[in-house]
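> What shape does this take:
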Amino acid sequence: MKKTILRSLFLLFSVSVLAQAGHIMQGVGAVNMSMGGASTAQPLDISGAIQWNPASISAFDDKIIKLDVGLFFSSPELFSSVPTSMGPFGGYTEDDRGMSPMPAIAMVWGKEGSKHTFGASAFGISGFGVTFPENTNYPQDMMGNFNTDYNPAENSNPINFPQNAGGFGHIESDYMLLQVGLSYAYEISDKFSIGVQPNINYAALELAPNPTANPNGFGYPTTDKATAIGFGAQFGLFYDSGLGLKLGASYKTAQKFSEFEFENTYPDNSSAKNTFQMDYPAIFSLGLGYSTGQFDLALDFRRVDYENTDGFSETGWTQTASVAGFGWENISILSAGLQYKGIKKLPLRFGYTYSSNPIPEEVTFFNIPATAVIKNAYQFGLSYEVNDTWKIDAVYHYGDSNGATEGQLLSPLAISPSNPLGAIPGSSVSYEMTTSMIQFGVSYKFLK
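Below is the predicted model:
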C-alpha cells in the first residue's frame, strides 16, 4: 500500500529536473528560488522553510497551503576529440531534451500561541538528465569498414559515434527524486525552535547506454527505467531575536536507497540484469537572516557530503569494465537573497547562488550522463498579495556553468599501473551548459 501511494505521488509530481548544485535543486518553489535558495534562517514561505530547516516553520501561525509549477530549460553541449595521425579529430553535440516541469506542494498547520507547528510536503528535490543524439557522420567502424555517407565538412563528435564505430551512440539519462516529508517544529521559547522531518523518497533512473552494467562483445546496454525507495531525516534549529536578526542551522541525513535493478538490452538484443546503489548525500546548512521594515536579507551556506555517499564516493572501472560510480567531491553552496517590501502588496526579490564543481577533471568522462552542474545562478522574483488569503508568486532563473568541465577520454583497455583510469593520451571530453526557468506559485491562507 505504501509503495502504491508513493508511486502515485511520483507520477503526479514526475519531473525531469536538471539541478544547479551538483544534482541538488538550489531551491523549492518560486519564493525560495527567487531568494537564491536561502531560507535556513529566513522563512519567507512554507516551501523554503520545510526544504531547508523544519524548525523554521514555527514562524507561521496559520494554516497555509502552497503549490508551485515551473518550466525548466537547459542547454548542455558535449565536446570530444581523439588523436589521429593527422592531428586531433573532434566535434560537439547539443542536447535536445527540451523543457521539464517542476512542481512542488506544501502545507503547514500553525496556530498563534501554540508551541507546535506541523508541515507536509512533496518536492522534486534532485535530478539530472541529458539527451545527446547519436552522430552517424563517422569515417569508419571498429572493423575498419569505411562509412560511405561520411562527410568531412559536417560536424563529427567521436563520443556520439555508434558503439560499433568506437563511440557510445545515443547518450541519454533521466534521474528524478521525489521527497515526501512530514515536518514538526517545537518552540522551546518565543525565540528558539527545534524541528525534525522524517522523509520517504522515491527515485527513478534510466541510462542509455548503461555504464554501470558489464559490456558484452557488442558494447554497453540500454536500460528500462529502474526505481528505488529511500528513507532519511532532517533536523533543524531556528532562532529569531525579535530585533531583526535570525539564525538557523539544519542537517539532512544521507537518504539511503534500495538498489536500482536494471533490465538491460544489449546492441545484439541479448539481455541481462544488474544493480546499482545510489543514495542522496547528507547536507549541512547554516543560515543568517535579517529583517527591517522594508527589507529581508537571507544568507545560507551549505556543505554537501558526496564523498561518503554510495554511487558518488566510488569511481573507476570494475574488473568487468563497468563503471563503479560517479567519483564526486564534496561541494560548498552559497545562497543569498534580498526581498524589498517597499511597494504595497508587491514584494520584489533578488537571489544569487554559487556552487563549487563536484566533478574532478580525471573523472569527467564518467559523468557525461550528469553534466548538470551550474556554478553561478541568478534569480529575480516577485509576489502579488491578492487579498488576506491568496498570494501569487513568480520567478525567473538563469544559470551557467562558467566554462567547461574538461578531462580525457577513458578506456578500460588502456589501464596500466601508471594509468589506473585508462586515460587516452591526446584525447579530450568536456561539457558546459546554461539553464533558464520560469516558475509560478500560489498560496492560500485559511481564515481563522
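> make it CA atoms for all contacts and neighbour counts henceforth
Will do.
> buried ones in stretch 4-12?
6, 7, 9, 10 (16 or more other Cα atoms under 10 Å).
> actually stretch 81-89, not the one I wrote
Buried-residue list, stretch 81-89, by 16+ other Cα under 10 Å: 81, 82.
> Not counting the host helix or strand of residue 247 itself, show me its contacts.
Assigned by DSSP states H and E, residue 247 belongs to strand 245-252. Strand 245-252 is contacted by residues 40-42, 52-54, 56, 232-240, 282-291 when judged by Cα atoms under 8 Å, 6 or more residues apart in numbering.
> ok so, going back, for the buried residues of stretch 4-12, give me JSON lines that also has distance to residue 115 and secondary structure.
Formatted as JSON lines, the buried residues of stretch 4-12 follow (distance: Cα to Cα, whole Å; DSSP: H, G, I helix; E, B strand; the rest coil):
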{"residue": "6", "distance to residue 115": "31", "secondary structure": "helix"}
{"residue": "7", "distance to residue 115": "34", "secondary structure": "helix"}
{"residue": "9", "distance to residue 115": "30", "secondary structure": "helix"}
{"residue": "10", "distance to residue 115": "33", "secondary structure": "helix"}
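> related to what we said a few turns ago, after the strand holding residue 247, which helix or strand is next? Please name it.
Following strand 245-252 in sequence, per DSSP H and E, is strand 256-257.
> For that following strand, what is the distance to the chain centroid?
In terms of Cα atoms, centre = their mean, to the nearest Å, the centre of strand 256-257 is found 16 Å from the chain centre.
> my guess is residue 27 contacts residue 49, does it?
No. With contact defined as Cα atoms under 8 Å, residue 27 does not reach residue 49; the gap is 10.3 Å.
> With residue 122 as the reference, measure out to residue 225.
21 Å (Cα to Cα, to the nearest Å).
> of the two, who's got more company?
Neighbours per residue, other Cα atoms under 10 Å: of residue 225 and residue 122, the larger number sits with residue 122, 24 against 16.
> correct me, but that one touches residue 107?
No. Look at residue 122 against residue 107 with Cα under 8 Å: they stay out of range, at 9.5 Å.
> For those two, list the residues in contact with both.
Joint contacts of residue 122 and residue 107 (Cα under 8 Å, 6+ apart) do not exist.
> all strands of the stretch 51-200 of the chain, in order?
For the stretch 51-200 of the chain, the strands defined by DSSP state E, counting those that start in this stretch occupy 63-74, 77-82, 89-94, 99-109, 116-132, 171-187, 192-208.
> One more sequence to fold, the one below, so I can look at both together:
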Amino acid sequence: MARRSIAAAAPLAAAALTSAYLPAPAALATNGYFTHGVGLRAQGMAGVSIALPQDALAAATNPAGTALVGDRFDVEATWFRPDRGARISGNGFGADGSYDGNDDAWFLLPALGYSKALENGLSWGVALYGNGGMNTGYESNPFAAYGGTGTAGVDLAQLFLTPSVAWRVGNHSLGVAVTGAYQRFEARGLGPFDNPVFSSRPGAVTDLGHDESTGWGVKVGWHGQVTPTVALGATWSSKVAMDRFDDYAGLFADGGSFDIPENYGAGVSWQATPALTVAADWQHIRYGDIPAVANSLAPLLAGVPLGADNGPGFGWKDRDVWKLGVRYRVNATLTLRAGYSTMDQPIPANETFINILAPGVIDEHASIGASWRPRGDEGGEWTFAYTRALENTVRGNGSIPPAFGGGEADLTMHQDILAVGYSWRF
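Presented below is the predicted three-dimensional model:
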C-alpha cells in the first residue's frame, strides 16, 4: 500500500516542486555553464551516465535510460559553493587590482525524477533539474575605473522539466523526451557599456532586475547491451530555442537572444566483475552556435554595438568533455562511486576581460559518492555525492583592448559541490 501511495503521489510532487522552484532557481557553472552531471549517482562518478543509467534523472542525459531504471521516485538537493575571482594588471585607466566575485557564497538546487514501467517494453518518466547557469557578484566593481557603480555581476539560472518515453526491445532501448526550459537573467554594475557608443539599445543593458524566458527542445537516445558485460549509449539534445531577454536587448546579441546550446555524446559501461562497473562518457557542447555566448567582444571596438544582430559576445568555444567513473557494490547495503572528468575550458585568453562576468574556466572535476540501503535490497536508499571542481586560472593575453586602457585580466575559479538524496523503488 505504501509503495502504491508513493507511485501515485510522485507526479503530483513533481508538479508541486516545479511550481515552488520556478520563481527562484539557483545558478551553477562547471563545464562552462553546464552542470557536470545530473542525478546523484552520476554526480558521484563525475557525471558519467550515458551508458549507465542509475536513477529516474537519467533521462536528463539519455532518455533511453527511462526504460532501464524501473519504477522509482528520486528526490535530491545539491549544495554548491563556487569561488570565482579576477585580477587586472597593467591597465592604463587604473583598474588594476584583485576582485572577489563571491557576493553570493553558496546555492541550493533541488531536483527530482520519477519513472514507471508500462506494458510491451514501454516506460515513461519525468525529470526536474537545473542544467546550467552562472552567477557572479563583485562588491568591488572591476569596471569602476570606467564609471561602473555598485555591485557588478550577472545571474543566469536555468531550470528544465523533461518528460520522457522509452521503448525496450530485447537488449536495446530507444528514448525520446521533450524538454521545457525556463531561464532568468540579471546584469548589474555595467553602466560603462550602457550608452549609444557601446549598445544598440541603451537602457536595456544593466540594473533592470531579473528578466525571464522560456523555450523547449527535444532529446533522443539509445542504449544497447551489446555483450553480457558491455553496454553502449548515445544521446543528442537539440538547441533549446528560448524567448528573448527583452529587458537586456542591448546587452546580448540579436536583441537579447540567449538560446541553450545543442549537445550530444556517447558512452560505454563495462561490468568488470559482479561488483565492479567501469564507465566512460564523451560529451560535445556547441557553445559556438549561440551568438551571445560565442561571438568575440572585438567587434564592439569596430563599431558593432552590444545587442546588434550577430553582435559582440563572450567569445566561448565549442568544447568536449571526457568523463570516467567506477561503481563498486560492496554488499546489498552499500555501493561506492568515484569519477574524474576533464575538458578544455571554453574561454580564450584574449576574451577574459568581458568574462570577468562569467569566469567558467573549470577544466577538471573529481568526485566521490555512495548509496546506502538500510534494509538491503528492500526499501529506500540514501545517496550522497561530493565533487571538487579543481581550481583553474586563465591568464589574459591581449585581453583588455587599448580603448579600455590595455593590460590583462586573469580569471580564477573552483567549486565544492555536495549533494544528498533519497530514492523509493516500488
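> Reformat the strands of the stretch 51-200 of the first structure as JSON lines; add distance to residue 374 of the first structure.
Shown next, in JSON lines, are the strands of the stretch 51-200 of the first structure (distance: least, Cα to Cα, whole Å):
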{"stretch": "strand 63-74", "distance to residue 374 of the first structure": "10"}
{"stretch": "strand 77-82", "distance to residue 374 of the first structure": "13"}
{"stretch": "strand 89-94", "distance to residue 374 of the first structure": "17"}
{"stretch": "strand 99-109", "distance to residue 374 of the first structure": "17"}
{"stretch": "strand 116-132", "distance to residue 374 of the first structure": "12"}
{"stretch": "strand 171-187", "distance to residue 374 of the first structure": "17"}
{"stretch": "strand 192-208", "distance to residue 374 of the first structure": "21"}
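> of those strands, which approaches residue 328 of the first structure most closely?
Closest of the strands of the stretch 51-200 of the first structure to residue 328 of the first structure is strand 116-132, at 14.2 Å (criterion: Cα to Cα).
> Could you list the buried residues of the closest one?
Neighbour-count burial for strand 116-132 of the first structure [16+ other Cα under 10 Å]: 116-132.
> Is residue 386 of the first structure in contact with residue 344, as I believe?
No. In this structure, residue 386 of the first structure is not within contact of residue 344 by Cα under 8 Å, at 11.0 Å.
> Which one of the two is surrounded by more residues?
More crowded of residue 386 of the first structure and residue 344, by other Cα under 10 Å: residue 386, with 11 against 8.
> Map residue 332 of the first structure across to the second structure for me.
If you follow residue 332 of the first structure across to the second structure using TM-score structural alignment, you land on residue 320.
> Residue 177 of the second structure versus its match, what's the distance?
Residue 320 of the second structure is 23 Å from residue 177 of the second structure, by Cα to Cα.
> more crowded one of the two?
residue 177 (26 against 19).
> Find the nearest non-adjacent residue to the aligned residue in the second structure for residue 124 of the first structure, please.
Here residue 124 of the first structure is matched to residue 130 in the second structure, going by TM-score structural alignment. Leaving aside its chain neighbours, residue 130 of the second structure sits nearest to residue 159 (4.5 Å; criterion: Cα to Cα, 6 or more residues apart in numbering).
> The one you found: neighbouring residues, count only.
27.
> Provide a list of residues in contact with the match of residue 124 of the first structure.
So residue 130 of the second structure contacts 25, 35, 109, 111, 157, 158, 159, 160 (Cα under 8 Å, 6+ apart).
> What is the aligned counterpart of the last one in the first structure?
Under the alignment by TM-score structural alignment, residue 160 of the second structure pairs with residue 179 in the first structure.
> ditto for the third one
Using TM-score structural alignment as the criterion, residue 109 of the second structure maps onto residue 102 of the first structure.
> picking that back up, from residue 42 of the second structure, how far off is the match of residue 124 of the first structure?
Counting by Cα to Cα - residue 130 of the second structure and residue 42 of the second structure are separated by 14 Å.
> what's near enough to touch the nearest residue to residue 390 of the first structure once chain neighbours are set aside?
If the residues on either side of it in the chain are set aside, residue 390 of the first structure comes closest to residue 444, at 4.8 Å by Cα to Cα, 6+ apart. Residue 444 of the first structure makes contact with 64, 65, 66, 389, 390, 391 under the criterion Cα under 8 Å, 6+ apart.
> Between those residues, which sits nearest residue 167 of the first structure?
For the contacts of residue 444 of the first structure, the nearest to residue 167 of the first structure is residue 66 (46.3 Å; Cα to Cα).
> residue contacts, the closest one?
Neighbours of residue 66 of the first structure in contact, by Cα under 8 Å, 6+ apart: 46, 47, 105, 106, 107, 441, 442, 443, 444.
> Drop anything exposed from those residues.
46, 47, 105, 106, 107, 441, 442, 443, 444.
> for these, which one is nearest residue 163 of the first structure?
residue 105 (42.5 Å).
> quick one on the thing from earlier: could you dump the buried ones among the contacts of residue 66 of the first structure to TSV with distance to residue 373 of the first structure?
Supplementary listing: these in TSV, determined by distance: Cα to Cα, whole Å:
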residue	distance to residue 373 of the first structure
46	27
47	23
105	25
106	27
107	30
441	25
442	29
443	30
444	34
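> what residue of the second structure matches up with residue 373 of the first structure?
In the second structure, residue 373 of the first structure lands on residue 361 (TM-score structural alignment).
> my read: that match touches residue 33, true?
No. The pair formed by residue 361 of the second structure and residue 33 falls short of the contact definition of Cα under 8 Å, at 9.5 Å.
> who has more neighbours, those two?
When neighbours are counted by other Cα under 10 Å, residue 361 of the second structure and residue 33 differ, and residue 361 comes out ahead with 29 against 24.
> And residue 283 of the second structure, what's its match in the first structure?
Per TM-score structural alignment, residue 283 of the second structure is aligned with residue 302.
> Mean distance between the host helix or strand of its match and the second structure after superposition?
According to DSSP H and E, residue 302 of the first structure maps onto strand 295-305. With mean Cα distance after the TM-score superposition for the first structure, strand 295-305 of the first structure departs from the second structure by a mean of 0.8 Å once superposed.
> what residues does that strand touch?
35, 37-42, 281-291, 329-342.
> I'd like the next helix or strand past it.
Downstream of strand 295-305 of the first structure (by DSSP H and E), the next one is strand 331-340.
> Show me what that following strand is packed up against.
The contact analysis (3 or more Cα pairs under 8 Å, 6 or more residues apart in numbering; DSSP states H and E) places strand 331-340 of the first structure against strand 295-305, strand 348-355.
> what's the angle from it to strand 295-305?
170 degrees (axes from the mean of the first three to the mean of the last three Cα atoms, to 10 degrees).
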